[in-house]
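A.B. asks: Output the structure for:
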Amino acid sequence: MQILLVEDDRILCEFLEQLLRRDGHCVTISTTGFAGLEALRTGEFDLMILDRMLPELDGMRLLQQVRGEGFTLPILMLTALGTPADKVEGLDAGADDYLTKPFDAAELLARLRALARSRSGGYGVLVRCGDVALDAAARLLTGPVGGCEVSGREAALLAFLFRNAGQVLPRELLLDRVWGADSEVEEGNLNNYIFFARRRLLQVGSRVQIQTVRGLGYRVCEC
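C.D. replies: The predicted structure is shown next:
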């Protein structure tokens, strides 16, 4: 999923970015309320994680603004304010879920999966390309002859490739979007995951192919 994280604690941002990217998500970080609102207005996101105590524009006001402008993406409030009254206020303002700090990483990921499923009628974020469809949250790839489960990293790679079908995607861009700009992942890992992705497409009987563009990167096309 494409996740917008609005949080001003930079150490927590680094932790969450690594956690979410390891789980196969793409993450955009905003450290102020106004920056988060601008990112949402100009980008495309499947889900938002929102702190409540933010500089410039606090989380509650940002939440109300977002809902007032008609954005319907799921929003998880992640905050240190955890009294029952705080939770009620956040949920009534438009949050879909409310999790207090400190939190368990596994619980956070489970709540995100639940939000993706509930918003899409039991399925996750569906990305289509030719004769194949990827449910990124459920990690299910479906094609002409059936479906197969994929890992979180495979789902992130396939989702980015499918969303940019027909374009030549440089290796550096794929490493940045799937693993993160600060990741120490080696290019050999990308080669391995491209191999896995091609094998998955064959497994579901798809005509979609991931072509190698020598010296540049990869391109997805339907043959």
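
A.B. asks: When you work out contacts or count neighbours from here on, use the C-alpha atoms and nothing else.
C.D. replies: Will do.

A.B. asks: Now do the same contact list for residue 115.
C.D. replies: By C-alpha atoms under 8 Å, 6 or more residues apart in numbering, residue 115 lies in contact with 74, 96-97.

A.B. asks: Tell me the one of those nearest residue 53?
C.D. replies: Ranked by distance to residue 53 (C-alpha to C-alpha), those are led by residue 97 at 16.4 Å.

A.B. asks: Was I right to think that closest one contacts residue 73?
C.D. replies: No: taking C-alpha atoms under 8 Å as the contact criterion, residue 97 and residue 73 are not neighbours in contact, 11.9 Å apart.

A.B. asks: quick one on the thing from earlier: out of the contacts of residue 115, which are inside strands?
C.D. replies: When the contacts of residue 115 are checked against strands (DSSP state E), the matches are residue 97.

A.B. asks: Make CSV out of the contacts of residue 115 and add distance to residue 176 and neighbour count.
C.D. replies: Rendered in CSV, the data for the contacts of residue 115 read as follows (distance: C-alpha to C-alpha, whole Å; neighbours: other C-alpha atoms under 10 Å):
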residue, distance to residue 176, neighbour count
74, 25, 20
96, 29, 16
97, 29, 18
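
A.B. asks: Let me have the contacts of residue 115 in CSV, adding distance to residue 126 as columns.
C.D. replies: Formatted as CSV, the entries for the contacts of residue 115 read as follows, by distance: C-alpha to C-alpha, whole Å:
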residue, distance to residue 126
74, 15
96, 20
97, 21
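
A.B. asks: want to put them side by side, so please do this one too:
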Amino acid sequence: MRLLLAEDERSLSRALRAILERSNYTVDTALDGDEAWQYLEYGSYDGIILDIMMPKLDGIAVLRRLRERGDLTPVLLLTAKAEVEDKVLGLDSGANDYLTKPFHAEELLARVRAMTREKAAQPDIRLGLGNLTLDCASFELSAEEGVCRLSNKEFQIMELLLRNRKRLLSAEHLMRQIWGYDSEADSNVVWVNISYLRRKLQRIGANVQIRAVRNAGYTLEVSE
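C.D. replies: Next up, the predicted model:
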């Protein structure tokens, strides 16, 4: 499942992302409300976690924009405020749930599971291109000659490429989205994981290739 996490405190954002990814969620992170809205304009998510007190655009404003355009993606609000009025405001604005800081990781995961339960009960989501299929529930990539299971990072790269098949995704974009803003990982990890994916695509007989455009990024291309 794909989540958007909007939290302006960098250390908390990193910690929450790590917790969610260990539970096999794919997570995009935003550090302010304006950035969160940009993700929501162009991306599709199974659940959204919004901190209320964010710069540029607060969580309630993001939530209201989302509901005004008819988007019913479940939303969990995070805040340091514990007053009843704030909870009522959030729920009246369209939030599905409300979690007050500080909280335990187990409670966050339980709230996320609860708000995405209906989505999880639906048939497995599969993304496809050419003869290639990515099963987002099992992390399996399949084509004419076989099936292979992807690592967490490989899966996130392939999912991003499939969901953005008409765009070039730069190494910097992949690094930021998958490893995070403050990751200490070397940027070469993107190239390494792309290399692993290319071998797996070849092994299963996919007619889809990962094409690199010099100084621009990566995209998927179907072979004739």
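
A.B. asks: quick revisit: now, among the contacts of residue 115 of the first structure, which is nearest to residue 124 of the first structure?
C.D. replies: For the contacts of residue 115 of the first structure, the nearest to residue 124 of the first structure is residue 74 (11.7 Å; C-alpha to C-alpha).

A.B. asks: Grab the nearest non-local neighbour of that closest one.
C.D. replies: In this structure, residue 74 of the first structure finds its nearest non-sequential neighbour in residue 47, 5.1 Å apart by C-alpha to C-alpha, 6 or more residues apart in numbering.

A.B. asks: number of nearby residues for the one you found?
C.D. replies: A count of nearby residues for residue 47 of the first structure, using other C-alpha atoms under 10 Å, gives 21.

A.B. asks: again with the one 10 residues further on
C.D. replies: Taking other C-alpha under 10 Å as the neighbour definition, residue 57 of the first structure ends up with a count of 17.

A.B. asks: Could you do residue 14 of the first structure as well?
C.D. replies: Residues near residue 14 of the first structure, counting by other C-alpha under 10 Å, number 12.

A.B. asks: Distance of it relative to residue 123 of the first structure?
C.D. replies: For residue 14 of the first structure, the distance to residue 123 of the first structure equals 28 Å [C-alpha to C-alpha, to the nearest Å].

A.B. asks: swap in residue 4 of the first structure?
C.D. replies: To residue 123 of the first structure, residue 4 of the first structure is 20 Å away according to C-alpha to C-alpha.

A.B. asks: how far does the helix or strand containing residue 158 of the second structure sit from the chain's center?
C.D. replies: Assigning secondary structure by DSSP states H and E places residue 158 of the second structure in helix 152-163. The chain centroid and the centroid of helix 152-163 of the second structure are separated by 10 Å under C-alpha atoms, centre = their mean, to the nearest Å.

A.B. asks: Report the buried residues of that helix.
C.D. replies: 153-162 (16 or more other C-alpha atoms under 10 Å).

A.B. asks: So which of those is the closest to residue 147 of the second structure?
C.D. replies: Once C-alpha to C-alpha is applied, the member of these that ends up nearest residue 147 of the second structure is residue 155, at 13.5 Å.

A.B. asks: check contacts around that closest one.
C.D. replies: Residues counted as contacts of residue 155 of the second structure (C-alpha under 8 Å, 6+ apart) are residue 139.

A.B. asks: do the same with the one 10 residues further on
C.D. replies: Under the criterion of C-alpha under 8 Å, 6+ apart, the neighbours of residue 165 of the second structure are 219-220.

A.B. asks: longest helix of the second structure?
C.D. replies: Of all the elements of type helix in the second structure, the one with the most residues (DSSP state H) is helix 188-203.

A.B. asks: relative orientation of that helix and helix 152-163 in degrees?
C.D. replies: Orientation note: helix 188-203 of the second structure sits at an angle of 70 degrees relative to helix 152-163 (axes from the mean of the first three to the mean of the last three C-alpha atoms, to 10 degrees).

A.B. asks: Just checking the distance from helix 188-203 of the second structure to the centre of its chain.
C.D. replies: Going by C-alpha atoms, centre = their mean, the spacing between the C-alpha centre of helix 188-203 of the second structure and its chain's C-alpha centre is 20 Å.

A.B. asks: do the same with stretch 19-38 of the second structure
C.D. replies: Its chain's C-alpha centre lies 6 Å from the corresponding centre of stretch 19-38 of the second structure when counted by C-alpha atoms, centre = their mean.

A.B. asks: Okay, buried residues for it please.
C.D. replies: If you call a residue buried by 16+ other C-alpha under 10 Å, then stretch 19-38 of the second structure has these buried ones: 19-21, 25-37.

A.B. asks: Could you pick out which of those are located in strands?
C.D. replies: Assignment to strands by DSSP E places the following of these there: 26-30.

A.B. asks: could the residues you listed go into TSV alongside distance to residue 133 of the second structure?
C.D. replies: As requested, these are exported to TSV (distance: C-alpha to C-alpha, whole Å):
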residue	distance to residue 133 of the second structure
26	18
27	21
28	22
29	26
30	29
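
A.B. asks: And the strands in the first structure?
C.D. replies: Ranges of strands within the first structure are 2-6, 26-30, 47-50, 75-79, 97-100, 126-129, 132-135, 140-143, 146-149, 169-170, 208-213, 217-222, based on DSSP E.

A.B. asks: Give the residue farthest from the middle of the first structure.
C.D. replies: Distance from the C-alpha centroid of the first structure, by C-alpha atoms, centre = their mean, peaks at residue 85 (29.8 Å).

A.B. asks: could you measure it against residue 40 of the first structure, distance?
C.D. replies: According to C-alpha to C-alpha, residue 85 of the first structure stands 27 Å off from residue 40 of the first structure.
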